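Visitor: I'd like to go over a predicted model; first the sequence, then the structure.
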Amino acid sequence: MESMYRSLKDWHDQAMSLGDPRLDGWLLMDSPVPPALLSILYVVLVLAGMRWMKGRNPFDIRPLMVVYNLSMVVFSAWLVYEFCVSGWLTGYSLGCQPVDFSRSPKAIRMAKACWWFFFSKYIEMLDTFFFVLRGRFELVTFLHVFHHAVVPPSAWWGVKFVPGGFSTFATMLNSVVHVVMYLYYGLAAMGPSVQPYLWWKRYLTKFQMVQFVTIVIHGMQLYFIECDYPKAFANAIMTLACIFFVLFANFYIQVRPS
């Protein structure tokens, strides 16, 4: 048992030594263990919260939800802006785009944008707890919980080793999608008077599915071009995109009108 622990620790230390040294000391970036534990804690708290809410009256938290969702619109829009000004509108290519590991202001700004994207995934876990407090257990689906539990620790690896470059196309695109998604949630939380203006709800799931297809198409380029960007990270993102496409497609089939 001790030898196994030592082997795991040696592997952990060796792997962490290969990470981007610019991120040393940044919150949650020294080891993959805390992000993984936070995701496990999230699942445990969701299950415990649902059990606690059974038989209790739902909480009326609409004002809080309006503030939260509209704040997430602003935050997601800021992330899009940061990804654009630190690369995607200032010299990045849709083709091969290596990571700039320098300490230039622009490269550091991109690394910070990547970290904030990663950290935002923990903030977004509040979505689930709002569902639970409102007694909307039908919204706490496998897709919903799986998405919120898997994305943060997955994003950690990208931020730790490649905070910039090719695959930030996916994070930028995801931030665009979240601007639209949280705008819908914020408006919907305002009550029935706004519902007639939310006809575009039917397109939200399609929009998310188009996002995943676009990410895969973009990532497939690395199989046909020479690029100084690690394929392992692009492959991981494409794999997640495919998994989420299947889950979202299944959700769309289940909820669409017959």
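Guide: Now that the structure is in, tell me what you want to look at.

Visitor: only C-alpha atoms for contact and neighbour calcs from this point on.
Guide: Noted.

Visitor: Show me the helices in the stretch 1-150 of the chain, by range?
Guide: 2-17, 33-53, 62-83, 105-123, 126-133, 142-161 (DSSP state H, counting those that start in this stretch).

Visitor: Which helix or which strand is home to the residue lying closest to residue 252 once chain neighbours are set aside?
Guide: The spatial neighbour of residue 252 that comes closest, neighbours along the chain excluded (C-alpha to C-alpha, 6 or more residues apart in numbering), is residue 205 at 6.7 Å. Assessed by DSSP states H and E, residue 205 sits inside helix 204-219.

Visitor: ok, residues contacting that helix?
Guide: By C-alpha atoms under 8 Å, 6 or more residues apart in numbering, the surrounding residues in contact with helix 204-219 are 94-95, 167, 169-170, 173-174, 177, 181, 234-235, 237-238, 241-242, 244-245, 248-249, 252.

Visitor: I figured residue 167 was touching residue 234, is that so?
Guide: Yes - with contact defined as C-alpha atoms under 8 Å, residue 167 and residue 234 form a contacting pair (6.2 Å).

Visitor: rewinding a little: could you dump the helices of the stretch 1-150 of the chain into JSON lines with mean neighbour count and distance to residue 219 added?
Guide: JSON lines is the format used below for the helices of the stretch 1-150 of the chain (neighbours: other C-alpha atoms under 10 Å; distance: least, C-alpha to C-alpha, whole Å):
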{"stretch": "helix 2-17", "mean neighbour count": "12", "distance to residue 219": "24"}
{"stretch": "helix 33-53", "mean neighbour count": "15", "distance to residue 219": "25"}
{"stretch": "helix 62-83", "mean neighbour count": "19", "distance to residue 219": "18"}
{"stretch": "helix 105-123", "mean neighbour count": "20", "distance to residue 219": "18"}
{"stretch": "helix 126-133", "mean neighbour count": "19", "distance to residue 219": "29"}
{"stretch": "helix 142-161", "mean neighbour count": "19", "distance to residue 219": "14"}
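
Visitor: got another, please set it beside the one above:
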Amino acid sequence: MTPLIIILVTYLYFCLYAGPRYMAKRKPFKLEGVLIAYNAIQVVLSIWLVYEGIMGGWNGVYNWRCQPVDYSRDPIAMRMAGAVWAYYICKVVELLDTVFFVLRKKQNQISFLHLYHHTLMPVCGFIGVKYFAGGHGTLLGVINSFIHVCMYAYYMLAAMGPKVQPYLWWKPYLTKMQIVQFVIVFFHTLQVQFQPTCGYPKSIAALLTLNAALFIYMFSMFYIKSYLRAAKRPSKKDGTEVNNNLLDCKPKQEEQTDAEEVDSRQRLVASDGEKKDL
């Protein structure tokens, strides 16, 4: 656990303090090629994790109502344990998502929800590997990996530039999928509390249920703020903003105000010159 704590503390320090301070007077790094490769690898890894999770028990071997952890050397149990370990490693690697935001000076995308999610998931992965490498709670990893297939595919396409932007209309559906994911996990883990003979730890199921409820709330608030409220705002016709990922254009009104101010100063200087001539 100690190495993970060091990694997470360093991660938060860099993303919240050291990174922004380092980038303050520097231009954003151009990481298009790196991002395309990184996201493509994440897509492949996520597809593999979905497959391993299904073959490790969720293909009909596991009980959907209650599945205890199998600590034996059974091949299926070992396969699921391997998938849980790989999932944990992937959650640590995904900390690079935020690092790339910092290096590209996209600090506005590093929200509390983003940091909470990226910090908590490696901790959950570690606890899973250490104590519960299988059983009921692993459905979360399978569903989450499927969501990440779609999410990293979107990021990969977005990194390819403006020519791909018209085909990324499905971005809002990613947030909807995240919400549906945690609704499923919420009810799936909640039912353990009503199974008196279930061998899966009720305390862990309760924590997973609570965490799912928090994510449902936070992702729902994010969706309302980013899409529902944004859709009600009047569209700007002055070219102020086209896309958050494109150039941050100065509003025309501000440009006109600046021009008028310069013109006023020039007139004042000219007037002072005429007075001196007199």
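Guide: Looks like it came in fine. Fair warning: this is a prediction, and the values are worked out from it, not measured in the lab.

Visitor: What range does the helix holding residue 205 of the first structure cover in the second structure?
Guide: Taken onto the second structure by TM-score structural alignment, helix 204-219 of the first structure occupies residues 174-189 there.

Visitor: mind listing what's buried in the matching stretch?
Guide: Using 16 or more other C-alpha atoms under 10 Å as the test for burial, stretch 174-189 of the second structure gives 174-175, 177-179, 181-186, 188-189.

Visitor: how big is the offset of that stretch relative to the first structure?
Guide: For stretch 174-189 of the second structure, the mean deviation from the first structure after alignment is 0.7 Å (mean C-alpha distance after the TM-score superposition for the first structure).

Visitor: Other residues contacting stretch 56-70 of the second structure?
Guide: Outside stretch 56-70 of the second structure, the residues that touch it by C-alpha under 8 Å, 6+ apart are 76-80, 83, 132-136, 139, 188, 191-192, 195, 198-201.

Visitor: any idea how far residue 186 of the second structure lies from residue 209 of the second structure?
Guide: Per C-alpha to C-alpha, to the nearest Å, residue 186 of the second structure is found 5 Å from residue 209 of the second structure.

Visitor: Contact partners for the counterpart of residue 51 of the second structure in the first structure?
Guide: Using TM-score structural alignment, the equivalent of residue 51 of the second structure in the first structure is residue 81. Counting by C-alpha under 8 Å, 6+ apart, residue 81 of the first structure touches no other residue.

Visitor: same thing with residue 124 of the first structure?
Guide: Residue 124 of the first structure is in contact with residue 148, counting by C-alpha under 8 Å, 6+ apart.

Visitor: residue in the second structure matching it?
Guide: Matched across to the second structure, residue 124 of the first structure falls on residue 94, judged by TM-score structural alignment.

Visitor: just residue 240 of the first structure next, same as before
Guide: Under the alignment (TM-score structural alignment), residue 240 of the first structure maps onto residue 211 of the second structure.

Visitor: now do residue 36 of the first structure
Guide: Using TM-score structural alignment, residue 36 of the first structure lines up with residue 5 in the second structure.

Visitor: Tell me how far that match lies from residue 181 of the second structure.
Guide: According to C-alpha to C-alpha, residue 5 of the second structure and residue 181 of the second structure sit 27 Å apart.

Visitor: what residue is smack in the middle of the second structure?
Guide: Central residue of the second structure (C-alpha atoms, centre = their mean): residue 114, 5.2 Å from the mean position.

Visitor: Show me what it aligns to in the first structure.
Guide: Alignment note (TM-score structural alignment): residue 114 of the second structure maps to residue 144 of the first structure.

Visitor: Apart from its neighbours in sequence, what residue is nearest that match?
Guide: Residue 144 of the first structure sits nearest to residue 128 (C-alpha to C-alpha, 6+ apart), 7.8 Å away.

Visitor: Take the buried residues of stretch 174-189 of the second structure and lay them out in JSON lines including distance to residue 38 of the second structure.
Guide: Shown next, in JSON lines, are these (distance: C-alpha to C-alpha, whole Å):
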{"residue": "174", "distance to residue 38 of the second structure": "19"}
{"residue": "175", "distance to residue 38 of the second structure": "21"}
{"residue": "177", "distance to residue 38 of the second structure": "22"}
{"residue": "178", "distance to residue 38 of the second structure": "21"}
{"residue": "179", "distance to residue 38 of the second structure": "25"}
{"residue": "181", "distance to residue 38 of the second structure": "24"}
{"residue": "182", "distance to residue 38 of the second structure": "26"}
{"residue": "183", "distance to residue 38 of the second structure": "29"}
{"residue": "184", "distance to residue 38 of the second structure": "29"}
{"residue": "185", "distance to residue 38 of the second structure": "28"}
{"residue": "186", "distance to residue 38 of the second structure": "31"}
{"residue": "188", "distance to residue 38 of the second structure": "32"}
{"residue": "189", "distance to residue 38 of the second structure": "32"}
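
Visitor: How about the secondary structure of residue 234 of the first structure?
Guide: Three-state call for residue 234 of the first structure (DSSP: H, G, I helix; E, B strand; the rest coil): helix.

Visitor: Residue 226 of the second structure now?
Guide: Here residue 226 of the second structure takes the helix state, with states given by three-state DSSP.

Visitor: Let me know how buried the aligned partner of it in the first structure is, in neighbour terms.
Guide: Using TM-score structural alignment, the partner of residue 226 of the second structure in the first structure is residue 255. Here the count is done by other C-alpha atoms under 10 Å, and residue 255 of the first structure has 9 residues near it.

Visitor: residue contacts, residue 255 of the first structure?
Guide: The contact partners of residue 255 of the first structure, by C-alpha under 8 Å, 6+ apart, come to none.

Visitor: Quick check: it vs residue 222 of the first structure, distance?
Guide: For residue 255 of the first structure, the distance to residue 222 of the first structure equals 36 Å [C-alpha to C-alpha].

Visitor: try residue 44 of the first structure
Guide: For residue 44 of the first structure, the distance to residue 222 of the first structure equals 38 Å [C-alpha to C-alpha].

Visitor: what's the answer for residue 235 of the first structure, then?
Guide: For residue 235 of the first structure, the distance to residue 222 of the first structure - C-alpha to C-alpha - is 9 Å.

Visitor: for residue 226 of the first structure, helix, strand, or coil?
Guide: Assigned by three-state DSSP, the conformation of residue 226 of the first structure is coil.

Visitor: right, and residue 72 of the first structure touches residue 184 too?
Guide: No - Residue 72 of the first structure sits out of contact with residue 184 when judged by C-alpha under 8 Å, with a separation of 11.1 Å.
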